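Trainee: Fold the stuff below for me.
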Amino acid sequence: MSQTMETTEQIQIQKYLSFFIQDEEYGIEILKVREIIGVTDMTALPKTPPYVKGVINLRGRIIPVIDLKRKFDMGDTEIKEESCIIVTEIQVLEDGDPLQMGCLIDRVSEVTNIEDSKIEPAPKFGGGLDTSFILGLGKTKDRVCILLDIDRVFQESELTEIHSAAENHGEA
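Mentor: Predicted coordinates:
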């Protein structure tokens, strides 16, 4: 008597918060998202990179806000009714504490489930083009979502500079 062994393939599904910058759809792992808030007054910080919109006071915590559109060299985000700030948690160093960072975007889309098998690796462009911050391209229905590795969108030196400026502002 022979036994038939069935192997069940485990389907891995990840959840992403999808959002738009201009007409392009992006996604961030939902576990990296702390909250989504409407655009509020921001205090500009001197001597910070142009993509740093400023800081906000979120329930007593000073959070730096980054214009992702500007960070990606796509121009400045025009603040509209549907614009919002995604408060993310970024892990700079494996053994360090995570940092909170606000990302200004055009509009939020939805929380979407994407199977690992539906995620293509980031394209390689050669030369000096850095795509290390792109986890991959998620295929959902009839569209493609650029999945960001939010921990790699910023270099460690950038984060240190931004958070240092924000902390100094919070003490002022």
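
Trainee: from here on, contacts and neighbour counts on C-alpha atoms
Mentor: OK.

Trainee: Contacts for the longest helix that the chain contains next, please.
Mentor: In the chain, with assignment by DSSP state H, the single longest helix is helix 156-171. The contact list for helix 156-171, computed with C-alpha atoms under 8 Å, 6 or more residues apart in numbering, reads 45, 48, 52, 55, 62-64, 92.

Trainee: likewise stretch 99-109?
Mentor: Contacts of stretch 99-109 (C-alpha under 8 Å, 6+ apart): 17-22, 39, 63-69, 77-80, 82-92.

Trainee: Next, the structure of the following sequence, for comparison with the previous one:
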Amino acid sequence: MMDNTVKIIIFQLNNQEYGANIHQILSIEKLQDVVALPQTSDFIKGVINLRGQVTPVIDLKKRLDMKESEHTEQTRVLIASVDENVQVGLIVDSATDVIDIDAGIIEDTPEMMNGVESTYLQGVAKLENRLLVLLDLENVLNYREIKEVKETIES
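Mentor: Here you go, the predicted model:
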């Protein structure tokens, strides 16, 4: 009975575990040099050249209004597809695991969870001894911001 399970990638932001549906993630990359761009939103760190494709990089903590921290060897970039194949990189502290969870244990989220707006959240999964906050990566950027990201790539 595997048809009611969801594959979730687990990542860390400020020592808190978050998850996202693996279908939203194209790859997980080590953080590389990011070329800063002038006149973009403060959470858009710049662009990277990922296998010949210019990919905008977003600081996920800054986007979610979290306290920023230093990057380490564990820092990763989740490459996600948003809004009809716009590819963006999301900087996270680490990406630690991929797990299968029963879709039935995913609950709706409160309006605010750890200071993160509910529009960014897909739900909360209560696992044995931990609470996993599930982000909806497609909602991390709004229409105006997606347009800004597209313009960043095209310029």
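
Trainee: Report the buried residues of the longest helix of the first structure.
Mentor: 159, 162-163, 165-166 (16 or more other C-alpha atoms under 10 Å).

Trainee: The contacts of stretch 99-109 of the first structure, buried ones only, as a ChimeraX selection?
Mentor: To isolate the buried ones among those in ChimeraX, judged by 16+ other C-alpha under 10 Å, type:
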select :17,18,19,20,21,39,63,64,65,66,67,68,69,77,83,84,85,86,87,88,89,90,91,92
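
Trainee: How about the contacts made by the residue nearest in space to the middle of the first structure?
Mentor: With distances taken as C-alpha atoms, centre = their mean, Ile150 lies nearest the centre of the first structure, 4.2 Å away. Each residue near Ile150 of the first structure by C-alpha under 8 Å, 6+ apart is listed here: 28, 32, 90, 133.

Trainee: Alignment lookup: it to the second structure.
Mentor: Under the alignment (TM-score structural alignment), Ile150 of the first structure maps onto Leu137 of the second structure.

Trainee: what do you get for Arg59 of the first structure?
Mentor: Per TM-score structural alignment, Arg59 of the first structure is aligned with Arg51.

Trainee: again, but for Lys139 of the first structure
Mentor: Using TM-score structural alignment, Lys139 of the first structure pairs with Lys126 in the second structure.

Trainee: cool, Ser164 of the first structure as well?
Mentor: So Ser164 of the first structure corresponds to Glu151, using TM-score structural alignment.

Trainee: Also Cys103 of the first structure?
Mentor: Match for Cys103 of the first structure (TM-score structural alignment): Leu90.

Trainee: Next, the contact list for the residue mapped onto Thr5 of the second structure from the first structure, please.
Mentor: Aligned by TM-score structural alignment, Thr5 of the second structure pairs with Ile13 of the first structure. Ile13 of the first structure sits next to 113-116 when contact means C-alpha under 8 Å, 6+ apart.

Trainee: from the residues you listed, which is closest to Cys145 of the first structure?
Mentor: Comparing the contacts of Ile13 of the first structure against Cys145 of the first structure with C-alpha to C-alpha places Ile114 closest, at 9.8 Å.

Trainee: My guess is Thr75 of the second structure contacts Leu31. True?
Mentor: Yes: here Thr75 of the second structure reaches Leu31: they are 6.2 Å apart, a contact under C-alpha atoms under 8 Å.

Trainee: Check which residues of the helix or strand hosting Ile101 of the second structure are buried.
Mentor: Assessed by DSSP states H and E, Ile101 of the second structure sits inside strand 94-102. Of all the residues in strand 94-102 of the second structure, those buried under the rule 16+ other C-alpha under 10 Å are 94-95, 101.

Trainee: What of stretch 116-127 of the first structure?
Mentor: Of the residues in stretch 116-127 of the first structure, those buried (16+ other C-alpha under 10 Å) are 119, 122.
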